[in-house]
Structures are given as C-alpha cells and as structure tokens.
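Q: sequence and predicted structure below; questions after.
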Amino acid sequence: MAEEEFDSFTLPNGMRCVHRRPGRLAGQVAHLALTIGAGTRDEAAAQHGVAHLVEHLLFKGTTRRSAYRVNSLLENAGGELNAFTTKEETVVHATLLRSEFRKGVDLLSDMVFRSLFDAREIDKEREVIIDEINSYKDSPAELIFDDFEELLFAGSPLGRNILGTPRNLKRATRQQLVEYVSGHYRPDRIVFSASVEMPHSRFREICERYLAPFEATQGGVSTTEERRAPERQPQFDVVRHKNTYQTHCLLGGYGYDLHDERRLRLAFLINLLGGPASVSRLNMLLREKYALTYNVEAGYVPYSDSGIYTIYLGCERDKVERSVELVRAELRRLRETKLTAVQLARAKRQFLGQWILSSENTENLMLGIAKSVLVYNGFEKSEEVAAKIGAITAEELLETANDIFAENNLYTLIYK
C-alpha cells in the first residue's frame, strides 16, 4: 500500500518536522530547510542587524567543519546551499541529490546549532554587510520599501530594515550574536521541512539521528524583546528628493495579520490589482492604456500581528501625479463597484492557477509549508486552499476593499 504524500511529527526536543514523499517520478532531487521562528523584529534595539549577521556567519565554520567544508560539502556534489533572513524568520535551505540527503541534514543542523562565530569572521562579514547596505543607495526601487516600512511601523522593530545600520554592525560583539542565537535558535522554534523520495520511516530515522540530540533549551541569556503589535501611525504623504532620473512612488497601508481569516481575500485583491500577470488592472491601466510607467506592481505581506500592502511604480517626474491619481481611482473603483460574476470567476481562475504553478516549485512549496507549521502548527492541502479560493464572494471582496483601501489607510512615499 502506497504511503501518504505528507508525514509530520514532533521530535522529543520540540522540533517539528514535515516530510513530503513526491514519488519515484520526481527524480533524484531533494529539497530541505530549517526554518527558525526568529528574524530582525526579534532583535533588541542595540542588536539591530544581528539577525542578518548571524545568518552570514552560519556559513563561516562550526565546531566540526571549517568554513570551506561548510560551503563545499554539498556544492562539490552539485548541490546548492543558501539562507535568508526576514523580519520574522531565518531560513537555511539546500537543494541536492537525493543520495546526499543524509549529508545535507547533518550539515544544516551543524550550521544552526554548532556555528563558531569566530571573531575574525565576524569582522569580515560586518564589512561585507556594510557594503551591501551602501549598495542599496544605488537601488531606489528597493530602498523605498525599507523607508516606507520604517515610516509605517515607526517605533516598532517591524520598522527596522533587515540589514541593520553600519553603526550597529560595527559595534556588534560576539557575545551579542551568541545571546541572540541562544535565545532564539531553539528546537521548539524550528521547523525542518523536506521533499525527498524515501519512506517516511527512513526520514524519521534521519531526523532522530541528526536533529533530535539538540536540547530544547540551549541556555544563555537572551537580551531580546517580546513581540508587540505596532501602533498605527498618522497618515503621511512624504516626498524625498533623490538624485535619480526616474521618480519612484510607493503607496500603501496596513493589512491583515497572519491570523486574520480575511488575509486570503486581501491577497486575492492585491493579485487582481497589481499581481505578476500582465493583465492586472494597474498594469493594463498605467502601462498599456496610458504608457505612464514601465513597471507597476502591488504586494501584501502579513506578519504575526500586523500586515502591509504596497503599490509601487516608477515613472518620469512629470507623470507621477497622473499615475498616483489613476491608482487612487482604481482603489476607489474596487471600493465602490462589486465584481460581476464573470469578473469574479476569471479572477479566481487566474489566482488559483498562479497558486498551483507556484506550488509546483518544490522548494517554494516546502518553505511555505514550514512557515505554516511555524505559525499555525499545521498546513493546508492544495484542495483545501482551492476550496477557500472558490468560496470567496464578490460581497466579501467589496467589504475587504472598503476596509483596507479606505482613504484613511492610504500612505505615500515618493522619491523625486
């Protein structure tokens, strides 16, 4: 009898594990990740930048492996090793041959639980990140998002950018890094997810060997602060003068958090408004109809206790006023005009199709499942997500648009 596609369980130390068995036709590739429930918003004020610095240093040697061995172990067999930091998670992940899976689990656990944080490597990596920070000054289309969140979440750790500041990085000590890791890199705050063709029983054996030995509490003194929902800020309409050819504009406001059942409706509206498809409303309006901008896009990021929606566009300076006027008109249209049955059906088909296509990317699928387990202690199957999308009504979307796209929840930041 064939095994179920998914198996999930919790190790004695509290680490949650999810295994996807894709079937023999999936080939020889495996994807695995350790998703840690700690990011930049979990830093104390004096630690700003530490979470991202720690991520860099995970590649710089452990008690069992040199930096070269960490970076070459999988790559020498054609695999890939990477990591990233968000405001609420840190993820270490790898793509490798199925035959190298056991080796990959051993390596990831070694990096997360046995990193050295050598003083010389800290000095080198802080300079690398400072250079990364400075490079953002040449990328206004990226920098504007950090500046917008800093304004929208002023006074909250959510408003801090992920990279940190040169000043804080220069002052960061090894003790701060160790304290951050000991306070947050705990098995009960970590999810291990993997897609690999092997029996569930064999997967459990590997987890028990390489992940279970780490204790639930590693000790140490944490200087981090408890998460607190950000306070709502007064509306702003900020213009900052930059020496750039193109004018960059970001509009947006607060969105639903990860625990709000309306978040799927908002994601649906954002996709309709300015998703990746060329037929999104704003792309058809600003680019195709009026040729005002090369790029316009909308996004929505839910956090554990807040959220943010954004609409970004870049255009020539004399076109920005008209572009903003059209964006506001489209938001007003979503607030005032209910989607017809035909429009709703078309939008659902597109939204569901995009979700299915994205879930075919196995790496993205497993990272998404890991975050779901981290937040909700479980995950939805594809048919459950499809049913929820199918159940969305035009009345619900109108209600959501009036709640989120209201005039008093529209903030703007312009670089010109």
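A: All right, it came through fine. Residues are numbered from 1 along each chain as shown.
Q: okay, CA-based contacts and neighbour counts for the rest of this
A: OK.
Q: burial measure for the nearest residue to Ala94 once chain neighbours are set aside, as a count.
A: Of all residues not flanking Ala94 in the chain, Leu81 sits nearest, at 4.5 Å (C-alpha to C-alpha, 6 or more residues apart in numbering). Leu81 has 21 neighbours, counted by other C-alpha atoms under 10 Å.
Q: use this one as the comparison:
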Amino acid sequence: MPNQTLEVRVPNLPESVSDATVALWHKQPGDAVTKNENLLDLETDKVVLEVPAPADGVLGEHSSHAGQRVKAGDLLALILTDAAAAKTARPPTEPPAPKSESSAPAAVASPSVRRLLAENNLDAAQIAGTGKDGRLTKEDVTSYLAEKSAKPAPSERRPLEDDAGFAAVAAAPPANGHRTEQRVPMTRLRARIAERLLEAQHSTATLTTFNEVDLRRIMDLRAQYNARFEKEHGIKLGIMSFFVKAAVEALKRFPAANATIDGEDIIYHNYYDIGIAVSTNRGLVVPILRDADRMIFANIEKNIAEFAQKSREGRLSMDDLKGGTFTITNGGIFGSLLSTPILNPPQSTILGMHAIKERPIAEDGQVVIRPMMYLALSYDHRLVDGREAVQFLFTIKELLEDPARLLLHL
C-alpha cells in the first residue's frame, strides 16, 4: 500500500506581506511529528508565523530550507501518515561514548600542537584533525578556538538590548592573536526596522522637546495601593498605566499630536490607540493598546504584560501591531537617562520615558530629594507646532505629578 502523504504548505500571509523567510525548522526529515506540533517558523518583516503539522506522522524531506524566501501556498515539506511510515521514524539518538585518552590524536601531534592544547586546556579528541592520518595540526586547534570563542556559553545571560532592539553583544577576545569576523544575514524584522527608521528621518521634520517629572506621588500611590490592586486585579500596579492615561488626556487637549498627514490632508483621529514599544531579541516591535481611553488601569497593565510575554515568545499577530496613533517608548528599563526617540510613521508624536533617578530639586525654597524622570517628546514639526509640543509635554508632566487630575479631568 503506498504511503499516504499530506502536504505542508505556506499558510496565507497577513495583509501587506508578500512573502516570508524560512527562519528555523524545529523538526528534521525522519522525525515523528504529532498533529498541531510546530514544524517550523516563518519570519516576515512584521511577525513570526508558526506552521503546525496537519496530522500525526513522519516528516519527509524539506522542500524549503532555512533562509529561503517563500510565498503563500509554496510547498514546505511532506508528512507520511500511514502506519508503515511510523516504523521508519528516526529513533532518539544516543550521545556518542567519550573517547579514551589513548584514542586521542594528541599523542602523535607535534610538540607545538601539544603545547597549544595544554595552554588552552583542550581535549584533542574533541577536535577533528585534517593532517595526514587524521593528525591534528596547529591550524585545526586555532580554528577550533576561534569557533568556540564566537559562540556564547549556554549559561550566559541573553544580552541586554537598547531601545531600538539592538543586542549589546560584547566582542569576544581574539584567540591567540587571530581576529575573527562573523557575517550573518539581516533578519526580515531588522531590515524592516532599518527601512522605517530611514523613512522617519527622511520624510518627517522631527524635533524633540524635553522636560522632567517628579514621580513622588505616583510612587506613593503605588506603595499605598499596590498590594490591594494586585489582590483585586491579579496584576501589579506599574507606572506605564499612569503614562498611558496621562498621554490620552493630553492627546484629547492637543488633537494635532494624535493626527497624521496623508498627502496634502491632515487626518485627526477621534480614538486613542497607544503603541507600547517592546524590545525583543529580534528587534523592536510596537503592539497597540486600542481604545486606551476606555481602559481602566488594570486592563492597561494586563494588556502590556500580555504583549511583553507574546513578544518574547514570538506570538504577536498582525492585529496586535496594526495602526496606532501615538507611541510610548521606555528606554529607562535599560538604564537610559536621556534620549531622542524616533517617530513611528505615520504618527506625528512619540513619548520617550527614561530611568527614574533620585535627584535634589528645589521645592518651596527647600532642596529635597525626589524620584525624577526626564521626558522626551519627538514630534513632526510639519503638523505639530513647537508651542503645542511644549504644552503637550507639560500637560503630561502636570498630570503625572498630580495623578488626581487624571480622575477629575483637570
């Protein structure tokens, strides 16, 4: 009886996405798979899509390989689903038994090679020799050291990322004086980020205005109500919900900050979809809090927490990322004290938050220590005048320094 096969094809791609790149195969040919198990990841310039197995069976040869561009409907692989195919499933591989010292090629290596192995505490059995009869050469050892130094240790923490999502990877020290380089293809998301950053720089008249805010009263509110808030709503009371609420109130008072330019027209949005910039190991993404003006503090905190988790797991959908009328980005979580955020086109404004630092300030003729944060508002000067931008940011400052105004709409 011939094998029954099912085709695994590229699913329908999100609107405005023409193709995708095969990012990573989680299953190899011959592996047993179960229905709905993720076979591979497809990367677009906006999201990562998972391709599940359509049925139980055994995965056949890959028709598309990592790094290959594919379109909706393209064949990715075949799955054998009959019972006979199940018998051919690849069994779990056992790790090879460690070689004994007597089998190590170090004994027949040259003195310079043996010295290099000893200096770097290396096991010769772990290095493939390319010399005569498999003998180790000095080049084999130095190549092994260079490759090893280029790979991060499994126990290392994931490098921190700045506000634009670039990994702050420390350069590995050169091995024995050899300087190495590594060339990797830019991910689709990183390429799209680069394209949009250049677009923002070239197509807008961007200026930035700054202010500082005293967060003492917000900190006092959190200290007073956080335990009760968490018990009531199942999530901690953060500061982002205060910033979202303050931004929405300021946007209501300054409609130009919530507008966009479309050709020779200005579109004033009568809704408030706030983008929250989230940094991931793939780059910066901006999921959207839709109708943020209708949300209570708890719903804002829950949505932001959900966005953060989904972004870490690569589960953000196109619906999560579409649209947005205003963006908030928080470089303070990485320690940034001051920055100039770049606009997120076609939006006309973006608010930059920064690290909270206790600093001495003058208050009623006295020098006091307060938890202070610098705020930065970048705006498109074609649409937002300097006076409006300064007043908009000052409104956010006033609302944050006296949170009761958020409830009283003052």
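A: Yep, it's here. Everything quoted here is computed from the prediction, not taken from an experiment.
Q: what would you report as the TM-score here?
A: Once superposed, the chains reach a TM-score of 0.24 (TM-score structural alignment, normalised by the length of the second structure), with 153 aligned residues with a C-alpha RMSD of 6.5 Å.
Q: picking up where we left off before, so the residue nearest to Ala94 of the first structure: helix, strand or coil?
A: Per DSSP: H, G, I helix; E, B strand; the rest coil, the local secondary structure of Leu81 of the first structure is strand.
Q: in this structure it contacts Val91, no?
A: No: between Leu81 of the first structure and Val91 no contact is recorded; they are 11.0 Å apart, counting by C-alpha atoms under 8 Å.
Q: next one: Asp214 of the second structure from Phe392 of the second structure, what distance?
A: Applying C-alpha to C-alpha, to the nearest Å, the value for Asp214 of the second structure to Phe392 of the second structure is 17 Å.
Q: repeat for Val141 of the second structure
A: Distance from Val141 of the second structure to Phe392 of the second structure, by C-alpha to C-alpha: 62 Å.
Q: try Ala362 of the second structure
A: Distance, Ala362 of the second structure to Phe392 of the second structure, using C-alpha to C-alpha: 23 Å.
Q: specify which residue of these two has the higher count of neighbours.
A: Phe392 (23 against 10).
Q: surely the more buried one is within a strand?
A: No: secondary structure assignment (three-state DSSP) places Phe392 of the second structure in helix, not in a strand.
Q: could you pull up the residues touching the closest residue to it other than its chain neighbours?
A: Distance criterion C-alpha to C-alpha, 6+ apart; nearest residue to Phe392 of the second structure, sequence neighbours excluded, is Ala250 at 6.0 Å. Going by C-alpha atoms under 8 Å, 6 or more residues apart in numbering, Ala250 of the second structure touches Phe392, Leu393, Thr395, Ile396.
Q: can you put the residues you listed in JSON lines and add distance to Leu289 of the second structure?
A: Below are those laid out as JSON lines (distance: C-alpha to C-alpha, whole Å):
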{"residue": "Phe392", "distance to Leu289 of the second structure": "20"}
{"residue": "Leu393", "distance to Leu289 of the second structure": "20"}
{"residue": "Thr395", "distance to Leu289 of the second structure": "21"}
{"residue": "Ile396", "distance to Leu289 of the second structure": "18"}
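Q: pick the one among the residues you listed closest to Arg188 of the second structure.
A: Within the contacts of Ala250 of the second structure, proximity to Arg188 of the second structure (C-alpha to C-alpha) peaks at Leu393, which comes in at 34.4 Å.
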